[in-house]
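Asker: Here is a sequence together with a model predicted from it:
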Amino acid sequence: MGNYLHALRRRRARQLAAQYAAPDRDQRVAVIGLGRFGRPLAVELTRRGWDVLGLDVAPHLVQRMGGVLTHAAVADCTDPQTLRQLGVTEFTSAVVGIGTDMEASILIASNLLEAGVPNIWAKAISRQHGQILERLGVHHVVLPEHEMGERVAHLVTGRMLDFIEFDDDYALVKTVAPDAVTGVPLGESRVRTRYGVTVVGIKRPGEGFTHATTETVIARRDVLIVTGKIHAVESFAELA
């Protein structure tokens, strides 16, 4: 289970990095906090070609990033002067990835906001912490442990092979095709009308994923990528 959770953390880091990596932005980002959340995020952003400045108060965490990040430094970012000296206040993007010190997280986020950094992401360790960050004005608040817990719960209790939740009660799910939709083209099975979900991809045993169309005929043991409201995709997955 530990390896699986570690894999989910890496996948979440890739997803978050993809959100930051819009091609029209200044591709510099400061990642403050190089622990279990910040380190894989910084590595993934670097892999995507971003210029990453990694910062942490713990020397051993900074040392672990040697040879991985071009720029890394031991720094106490609760001091606004430190942020100015390091040039973080001139960045267009910053991530506060501190996981255990709520006070430091709030102080650093406040410093970044006061400096006018236009895109700030911050990790929250609880819903209360997240609400405080949102009230401060942080642009993007992430609760990775909560999101991971919900995701694993869906995988453990249901027939889902993977589960990703988005805003507005919307989700994308990987699941085995239920018998109720097999043997006929998607256009005739009326999946969207009957179940409130949309089949966007299909994978047959031994083959790769392909886009699903109204002419696609689903067979038993096919793996589907399905989108829709959370309650709808949950109900659809339970048919399998």
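Answerer: All right, it came through fine.

Asker: For the rest of this, base every contact and every neighbour count on C-alpha atoms.
Answerer: Fine.

Asker: Pull the residues that contact the helix or strand where residue 46 lies.
Answerer: Following DSSP states H and E, one finds residue 46 within helix 38-47. Taking CA atoms under 8 Å, 6 or more residues apart in numbering as the criterion, the residues outside helix 38-47 that touch it are 10, 13-14, 16-17, 21, 31-34, 51-52, 54, 65, 68-69, 95-98.

Asker: Tell me the spatial nearest neighbour of residue 100, not counting adjacent residues.
Answerer: If the residues on either side of it in the chain are set aside, residue 100 comes closest to residue 125, at 7.2 Å by CA to CA, 6 or more residues apart in numbering.

Asker: Pull the number of nearby residues for that neighbour.
Answerer: The burial metric for residue 125, expressed as a neighbour count using other CA atoms under 10 Å, is 20.

Asker: pretty sure it is touching residue 101, no?
Answerer: No - the pair residue 125 and residue 101 does not pass the contact test of CA atoms under 8 Å, sitting 9.1 Å apart.

Asker: ok, and here's another one to check against it:
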Amino acid sequence: MQRKKIAVIGIGSFGKLFVRYLFEDGHEVIAIDKDITVIDSIKDYVTVAVALDATDEHALRSQGIGDVDYAVIALADDFETSIICADSLKKSGVKNIFARYQTELQKKVLELLGIQDLFNPEEKAAKSMAETLSFVGMRSSFLLSDEYSVVEVSVPKRYINLTIAEADLRHKYNINIITIKRPSVNKDAKRASDIKSEKILGIPQGNTVLREDDIVVLFGSQVDLSKFLET
């Protein structure tokens, strides 16, 4: 993985988790928020934490904002600031800008500013949960885009004891099995909670047999995944 320099502007509940994940993954993370208390709470989990007004173009430039690989506007409740910040980032030469939106109107306004990479974490989380509750056997769902998802599903009964080649999901449904999570027992575990765990099988081969307790991780379009889950 190539280390990136990423600025995250707006450190709310989403922003705090986001910068920590980025930092743990080895990226150079600049966390920006106007609230010094928020900055103090996150400073040990990022590369640089700075309190400044995101509408101040000169303040942003002073942090070398034009040199970042990505800038993420994660503000949730101050759309006016998001707009001004987005404009300042473009003027500062930031090429890759991601911006958070909450309504379709906000999305359209950001698009008019030339911001194409837009996200709504609440919408994605709600849709993932709805999918999880809607389909029997669904364990979790992760939206990669408006069209594609990765889902974890208990092996349907009709595929138990079949090989992946025999199940032939790729040709029947146009979806791919990324990996398989298989329950395992660690008899040497010291704690009872550690006795049962899951083993990741890696990239499965065509002769891998699907077992009753397996969890298959699938990738495909949401349309194709829905067809598979509904049958």
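Answerer: Happy to help now that I have it. Everything quoted here is computed from the prediction, not taken from an experiment.

Asker: Contacts only, for residue 93 of the first structure.
Answerer: Counting by CA under 8 Å, 6+ apart, the residues that residue 93 of the first structure touches are 28, 29, 30, 117, 118, 119, 120, 121.

Asker: Sorry, slip of the keys, the one I care about is residue 99 of the first structure.
Answerer: Contacts of residue 99 of the first structure (CA under 8 Å, 6+ apart): 33, 35, 37, 123, 124, 125.

Asker: And the counterpart of residue 60 of the second structure in the first structure, how close does it get to residue 238 of the first structure?
Answerer: Aligned by TM-score structural alignment, residue 60 of the second structure pairs with residue 83 of the first structure. Distance check for residue 83 of the first structure against residue 238 of the first structure: by CA to CA, to the nearest Å, it reads 50 Å.

Asker: Comparing those two, which shows the higher neighbour count?
Answerer: Just comparing residue 83 of the first structure and residue 238: by other CA under 10 Å the higher neighbour count belongs to residue 83, 20 against 15.

Asker: OK, contacts around residue 10 of the second structure?
Answerer: Each residue near residue 10 of the second structure by CA under 8 Å, 6+ apart is listed here: 31, 32, 33, 34, 73, 74, 75, 76.

Asker: Let me have those in a markdown table, adding secondary structure and distance to residue 198 of the second structure as columns.
Answerer: Compiled in a markdown table, the contacts of residue 10 of the second structure are given as follows (DSSP: H, G, I helix; E, B strand; the rest coil; distance: CA to CA, whole Å):
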| residue | secondary structure | distance to residue 198 of the second structure |
| --- | --- | --- |
| 31 | strand | 35 |
| 32 | strand | 38 |
| 33 | strand | 39 |
| 34 | coil | 43 |
| 73 | strand | 36 |
| 74 | coil | 34 |
| 75 | coil | 37 |
| 76 | coil | 36 |
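
Asker: Distance to residue 171 of the second structure added to those, as a markdown table?
Answerer: As requested, the contacts of residue 10 of the second structure are arranged in a markdown table below (distance: CA to CA, whole Å):
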| residue | distance to residue 171 of the second structure |
| --- | --- |
| 31 | 45 |
| 32 | 47 |
| 33 | 49 |
| 34 | 52 |
| 73 | 40 |
| 74 | 40 |
| 75 | 43 |
| 76 | 42 |
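
Asker: and which of those residues is nearest residue 176 of the second structure?
Answerer: residue 74 (32.4 Å; CA to CA).

Asker: Next up, the contacts around that closest one.
Answerer: With contacts defined as CA under 8 Å, 6+ apart, the neighbours of residue 74 of the second structure are 8, 9, 10, 11, 12, 14, 15, 99, 100.

Asker: For residue 143 of the first structure, see how far away the counterpart of it in the first structure is.
Answerer: Matched across to the first structure, residue 74 of the second structure falls on residue 97, judged by TM-score structural alignment. Distance, residue 97 of the first structure to residue 143 of the first structure, by CA to CA: 11 Å.

Asker: What of residue 73 of the first structure?
Answerer: Taking CA to CA as the measure, residue 73 of the first structure and residue 143 of the first structure are separated by 25 Å.
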